[in-house]
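In: After the sequence you'll find the predicted model.
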Amino acid sequence: MASVDTGGGEEKKGKPKKQTLRVDFTPMVDMNMLLITFFMFCTTLSKPQIMDIAMPTDEKLNKEDEVKVKESKAITLILGADDKIYYYTGMPDYTDYTTLKETTFASEGGIRDVLLERNQKIVDQMRELRHEKFVTNKKMSDEEFKNRARDIKSDKDGQVVVIKPTSEATYRNLVDALDEMQICSIDKYAIVDMSEGDQFLVENLKTKGAYGAEAAAPK
C-alpha cells in the first residue's frame, strides 16, 4: 500500500503536539490504471499507409488484351541522379533534345505541378468528393467513398504515367514518385526499365544536342 507519513520529531515543552498525517495513494494508482486502460481501448490507433502495386506478369498478352493509351494522355518520368526527373509527353522526338524536360520533386515548380495540370479534371472531381465526405455529407461510408473515387480515377480522361528509374536513382526517388501518383489522383501508372531511346534522350539533353549530333538516333 502506497502512503506518505508526515510526523514530527521530538516534542518540546510549551509547543502544541503535532498530529501525524497519513496520505494513502492506493486509490490514485487504481484510478491511473483505469484511465490507462480506458484510453487503450477507446483510442483509435493510426493505420499504416500502404499502396497497392500491381506487379508485371510473365504471360504474353494478345493484341485484344493490350491496353491502348492515347498519346496525349501519356507521360513518361525518368528518375535520374541528384533527385532530378526527366519527362516527356506522348512519343518523344529524338531529333529535338528539348523534347525531354527536366524538373525535381520540389513542392512548387516540380513534377507535382506538371501532373496536377495534366490531370486537372480528375483532381477537381476528387477534391469535390473529399469535400462532400468530410464537410457536407459526413455520413458517407468509407466503402462508398472508395468506390466513387475508383470510378473517378478510372475515367478515360485520366493520365497514364510510365515511371523509369535509372541506375543513378535512389529507392527514395521511386517512393516519392509513387507518392506523387496518389497526391495527383493518378490511377494508371507503371514502373518499367529504361530503354536505349530513353538513355539517348537524357544524354542528348545534358549535352544540349551535341550527343545526338554524334550518335545515331534510335529508331
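Out: Right, received. Where do you want to start?
In: Please make it C-alpha for all contacts and neighbour counts, starting now.
Out: Noted.
In: so Glu144 is in which element?
Out: Element membership for Glu144 (DSSP states H and E) is helix 142-153.
In: Asp113 too?
Out: Asp113 is part of helix 111-118, with elements assigned from DSSP H and E.
In: For the helix or strand following that helix, which helices and strands make contact with it?
Out: Next along the chain after helix 111-118, taking DSSP H and E as the criterion, comes helix 120-131. Contacts defined by 3 or more C-alpha pairs under 8 Å, 6 or more residues apart in numbering; DSSP states H and E place helix 120-131 against helix 142-153.
In: Presented hereafter is structure B, for comparison with structure A:
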Amino acid sequence: MAEMILPQKSGKRKLHSLKVDLTPMVDLGFLLITFFMLTTTLARPNAMELNMPYDGPVDNPPIFVDEATITLIPSKDHSLHYYNGLLKSPADMHVATMKNARAIILRKKSEVAALPSSFSADAHKLHVLIKPDKTCKYEDVVSLLDEMNINDVRYYAIVDITAEDVSAMAQ
C-alpha cells in the first residue's frame, strides 16, 4: 500500500495524508501476464516429413529402372560414395564430398530427363536410394534429405547398406 505524506499548512484546515491502494493494479498486472502467456503461440517444432519404404506385402512389386536410379552413401569425414543404377563392379563407385551432393543430384536429374521417350513414365522420374554408412554423421543424412526437398526429388528412400556396397567402398 502506498502512502503520501504532505506537509500541513498552517491554517484552519487540516490536511490528511493521501493513501493509494495499489493492490488492484498488481492484480490487473498478473491477470494480463496470465492472459498473454496462455493466449500466445509458442514456437511450433519444425519436423521434416520422412517417408520410409513400405515394409509389408506388396501386391505389385516395383519395377527397378536402372537408368533412373542413383544410390548415395554418406560416409565418414563428410564423404559421399555414389553410383548409378545397379552396382555391377567396384569401379562403378564414385567418391565426392557432401558439398558436391547437389551437383551430383542435378546432373543425374538432367540425365534422367534426357532419356528417350521410348522409356516408361517411371524411367523419367529420378529415384534416389540413400544408404547411410555406419561411420557417417547424422548431419550428412539430414543434408541429403534437405537436398531431396531443394531439388524436388519426389522418389527417394533411406535403406540399409548392403555388403556389396561396403566391399566396393573399401576398394
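Out: Noted; the coordinates are in hand. Fair warning: this is a prediction, and the values are worked out from it, not measured in the lab.
In: what's the TM-score for these two chains?
Out: Between these two chains, after superposing, the TM-score reads 0.65 (TM-score structural alignment, normalised by the length of structure 2); 156 aligned residues with a C-alpha RMSD of 3.7 Å.
In: Output the residue interval of structure 2 matched by the helix or strand that comes right after the helix holding Glu144 of structure 1.
Out: Downstream of helix 142-153 of structure 1, the first helix or strand assigned by DSSP H and E is strand 160-165. Aligned by TM-score structural alignment, strand 160-165 of structure 1 falls on residues 127-132 of structure 2.
In: what number of residues lie near the nearest residue to Tyr87 of structure 1 once chain neighbours are set aside?
Out: Distances taken as C-alpha to C-alpha, 6 or more residues apart in numbering put Leu77 closest to Tyr87 of structure 1, at 4.5 Å, once the chain neighbours are dropped. Residues near Leu77 of structure 1, counting by other C-alpha atoms under 10 Å, number 22.
In: thought Leu77 of structure 1 was touching Ala169?
Out: No. Using C-alpha atoms under 8 Å, Leu77 of structure 1 is not in contact with Ala169, being 11.9 Å away.
In: Show me what Asp82 of structure 1 aligns to in structure 2.
Out: By TM-score structural alignment, Asp82 of structure 1 lines up with Asp77 in structure 2.
In: Helix, strand, or coil at its match?
Out: Assigned with DSSP: H, G, I helix; E, B strand; the rest coil, Asp77 of structure 2 falls in the helix class.
In: Leu72 of structure 2 in helix, strand or coil?
Out: Leu72 of structure 2 carries the three-state label strand when classified by three-state DSSP.
In: List the contacts of it.
Out: Going by C-alpha atoms under 8 Å, 6 or more residues apart in numbering, Leu72 of structure 2 touches Leu80, His81, Tyr82, Tyr83, Val128, Leu129, Ile130, Lys131.
In: for these, which one is nearest Glu3 of structure 2?
Out: Ile130 (73.5 Å; C-alpha to C-alpha).
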